[in-house]
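Colleague: Have a look; sequence and predicted model below, questions after that.
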Amino acid sequence: MSDLASAITRLEASLSTPIGSSFLIDEAPDVVADLLASLRSPNTRRAYQKDINDFFKVVTNRDPTRDLVLEFLHLEQTQAVRLVLGYKAKLIENKLKAATINRRLAAIKSLTAIGRKIGVCNYTLEDIKGEKTKPYRDTTGVNKDAFTKVLAIADNARNAKSKRSRLKGIRDYALLRLLWGNALRRGELHLANISDFDVAAKTLAIIGKGEDGEKQIIGLPTQNAIAISEWLTVRGETNLDYPLFIAVDNANYGNRLSGNGIYTIVDRLCIKAGIPKKMSPHRIRHSAITAALDATDGNIRKVQKLSRHKNINTVMTYDDNRSKHQEEISQLLDDLI
């Protein structure tokens, strides 16, 4: 029997082992729960939970139980590596994107890392390399004229006869302004509270990507600050601890607007504006960054302040996609003959 088959067999065998013969439920650590509790981002927690579930479903055809996870963490180094390499091979065979494969591997590696910290795992998976990725293949989004049409739809809704439609239009208008004017991520909008907005200073405190809960103060364009102020005025909420953006439908009124809710708003308005490209909050972020590079004649340093990318090479990718240098040089060469 191969090491991979042996590892899978051992994992499956744990399911038929009577509770108490290996671990007592009240003594055995719940390593998955420990891992998820260590993650600050709700989106990351959901993704890692999904990825870990997928790993155990693929290699054992079972959902991960506490004992099953511990059996995996108690494997020998060679068995564990072969098991995970076999899982990776299946992901590649199923033609998953490189980024998806790398995220799933990262979840498993994080699980073993937590296991080592609490003393239930003696091996590492760090020698298993991820797939090479090419980030931001399409960073163009839409141009400013197309986005202006989207913004106009929300702007018109601010004057709707229905109070609910008017409230929704004012909210959506402010949300779109922030996505474009500050190139915000939807998670940054989702987590923002009323107290994070300073109308006098025209600033918004956001929890950026990978900031470990630390808030970053960003300056707002005048129209953005006005749009938020109008939204808060018509909403009439005075509790500063409440979410900045909320759902306004009858079933969910007052609940924090979710990331999926923000996505749905953008998708709906862009379709209504006749934009053929599938749009999302991150596509608007792409659009804003590209437009900023156009407006500053490719001033990467300045635009990095807007995008808040830690690695300036990421901004350069936007600039390369925008500039079409290859096409320009090819034309120069063609003109020489």
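Modeller: Great, that's in hand.

Colleague: CA only for contacts and neighbour counts going forward, please
Modeller: Fine.

Colleague: Just confirm residue 205 is within a helix.
Modeller: No. The assignment for residue 205, made by DSSP: H, G, I helix; E, B strand; the rest coil, is strand rather than a helix.

Colleague: so is the nearest residue to it once chain neighbours are set aside in a helix, a strand, or just coil?
Modeller: Closest residue to residue 205 apart from its sequence neighbours, by Cα to Cα, 6 or more residues apart in numbering: residue 217 at 4.4 Å. Counting by three-state DSSP, the backbone at residue 217 sits in strand.

Colleague: Residue 217 contacts residue 203, doesn't it?
Modeller: Yes. Between residue 217 and residue 203 a contact is recorded at 6.4 Å, counting by Cα atoms under 8 Å.

Colleague: and these two? which has more neighbours close in?
Modeller: Set side by side, residue 217 and residue 203 show more neighbours around residue 203, with 19 against 14, by other Cα atoms under 10 Å.

Colleague: ok, now how distant is the residue nearest to residue 205 from residue 207?
Modeller: Going from residue 217 to residue 207 by Cα to Cα, to the nearest Å gives 9 Å.

Colleague: how about residue 111, what does it touch?
Modeller: Remark: with contacts taken as Cα atoms under 8 Å, 6 or more residues apart in numbering, residue 111 is in contact with 31, 32, 35.

Colleague: before we move on, which element is the spatially most central residue of the chain in?
Modeller: Central residue of the chain (Cα atoms, centre = their mean): residue 43, 6.3 Å from the mean position. Assigned by DSSP states H and E, residue 43 belongs to helix 42-60.

Colleague: Look up how far residue 50 lies from the residue nearest to the centre of the chain.
Modeller: Relative to residue 50, residue 43 is positioned 11 Å away (Cα to Cα).

Colleague: Comparison target below:
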Amino acid sequence: MTEPPRAIRTYLDHLLVERGLADNTLASYRRDLRRYVEHLAQQGIDDLDAVTEACVAEFLVRLREGDADHPPLGAASAARTLVAVRGFHRFALRDGLVGHDPAAQVKPPPPAKRLPKALPLAEVEAILEAAGSPGTHLALRDRALLELLYGTGARISEAVGLDVDDLDLDTEHAAVLLRGKGGKERLVPVGSFAVAAVDAYLVRARPELASSTSGGALFLNSRGGRLSRQSAWAVLVKAADRAGVTADVSPHTLRHSFATHLLDGGADVRVVQELLGHASVTTTQVYTLVTVDNLRQVFATAHPRARS
């Protein structure tokens, strides 16, 4: 008979001596496995060979639900604990301490699907209005940058990587050529607000910022070089601060808002996929969860039979 506590001590010695785990990692394993031993004891199991797959699965359920002595764990924390348990049983089988591995088929819980954070339209508009210091060349640049980010759903790297020649603003169907991940190109329409802002920047500000090192870069810094991702990020953060927007805002926030507002307006998810440059529609479908959540909130507050 192999007692669980003794086998776990052997496993921890293996992690320390053979694997050379860091002290903090080893302490995490020890803590997670101590809780597992407590669970086995509560199940009346004092022989490692008596552990079943159902017993390990029940431990995972207990982790998520919590008990009198432990708060519920989120998916990531529960998955980390299960990694320790699975590693222990795999070691016990390999070392001949047991004849089977009851944890092999117990899968960690899927991570919670994080919904993209989109700003209300009023907050986006307030940020755009607050871009830059009024009356300066940089203000025109900042407004053009933010209008283009929100108006096209471009990634920040795509926007700062633009050259003037990537724009076609002189026709009825204005568009911009964006280069996404893996060098994949896509042509995205540009709305009238972004066209006006970029045109004002090109006519009244970029010539003043340009230098011999500017090349064809669209968005320039104060020294005439291409605007960096970090500086573009700072432009947005400062505009959000001026606008009094308290939510955490990043360039990706404008991209999320672009997609969510399109879907709220009735756009097809596959059209949004193309505009965002997603390789798979599955990536884009996470935005539909946001719009469904919005619908639920409206329904819960507006429908007479929805209120409890």
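Modeller: That came in fine, so what should we check first? Note that the structure is a prediction, hence the values are computed from the model and not measured.

Colleague: between the contacts of residue 111 of structure 1, which has the most around it?
Modeller: Using other Cα under 10 Å as the neighbour criterion, residue 32 leads these with 23 neighbours.

Colleague: Tell me where the stretch 201-308 of structure 2 has helices.
Modeller: Along the stretch 201-308 of structure 2, counting by DSSP state H, counting those that start in this stretch, helices occupy 206-209, 229-243, 251-264, 269-276, 281-284, 286-302.

Colleague: Sorry, wrong one. I was asking about the stretch 1-150 of structure 2.
Modeller: 4-17, 23-42, 53-65, 75-94, 121-129, 137-152.

Colleague: just those helices: most buried one?
Modeller: Among the helices of the stretch 1-150 of structure 2, helix 137-152 has the highest mean neighbour count (mean count of other Cα atoms under 10 Å), at a mean of 24.

Colleague: so where is that helix in structure 1?
Modeller: Per the alignment by TM-score structural alignment, helix 137-152 of structure 2 matches residues 167-182 in structure 1.

Colleague: Which residue, other than its chain neighbours, is closest to residue 34 of structure 1?
Modeller: residue 114 (7.4 Å).

Colleague: tell me the contacts of the one you found?
Modeller: Applying Cα under 8 Å, 6+ apart, we find residue 114 of structure 1 in contact with 31, 34, 35.

Colleague: where's it, which helix or strand?
Modeller: Assessed by DSSP H and E, residue 114 of structure 1 sits inside helix 98-117.

Colleague: chain center to that helix: distance?
Modeller: Distance, stretch centre to chain centre, for helix 98-117 of structure 1: 17 Å (Cα atoms, centre = their mean, to the nearest Å).

Colleague: Could you check how far residue 259 of structure 2 is from residue 5 of structure 2?
Modeller: Taking Cα to Cα, one finds residue 259 of structure 2 at 53 Å from residue 5 of structure 2.

Colleague: follow-up on the earlier one: let's have the helices of the stretch 1-150 of structure 2 in a markdown table, adding distance to residue 285 of structure 2.
Modeller: Shown next, in a markdown table, are the helices of the stretch 1-150 of structure 2 (distance: least, Cα to Cα, whole Å):
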| stretch | distance to residue 285 of structure 2 |
| --- | --- |
| helix 4-17 | 42 |
| helix 23-42 | 36 |
| helix 53-65 | 27 |
| helix 75-94 | 22 |
| helix 121-129 | 21 |
| helix 137-152 | 18 |
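
Colleague: Of all those, which one comes closest to residue 112 of structure 2?
Modeller: Residue 112 of structure 2 lies closest to helix 75-94 among these, at 6.7 Å (Cα to Cα).

Colleague: Contacts for stretch 241-259 of structure 1, please.
Modeller: Around stretch 241-259 of structure 1, the neighbours that count as contacts under Cα under 8 Å, 6+ apart are 164, 167-168, 171, 186-187, 189-195, 261.

Colleague: let's go with 7 Å and repeat that
Modeller: 168, 186, 187, 190, 192, 193, 194, 195 (Cα atoms under 7 Å, 6 or more residues apart in numbering).

Colleague: So how do I select the buried members of the residues you listed in PyMOL?
Modeller: A single PyMOL command selects the buried members of the contacts of stretch 241-259 of structure 1 (16 or more other Cα atoms under 10 Å):
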select buried, resi 168+186+187+190+192+193+194
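
Colleague: Closest one of the contacts of stretch 241-259 of structure 1 to residue 69 of structure 1?
Modeller: residue 187 (30.3 Å).

Colleague: Now name the helix or strand holding the closest one.
Modeller: Using DSSP H and E, residue 187 of structure 1 falls in helix 186-191.
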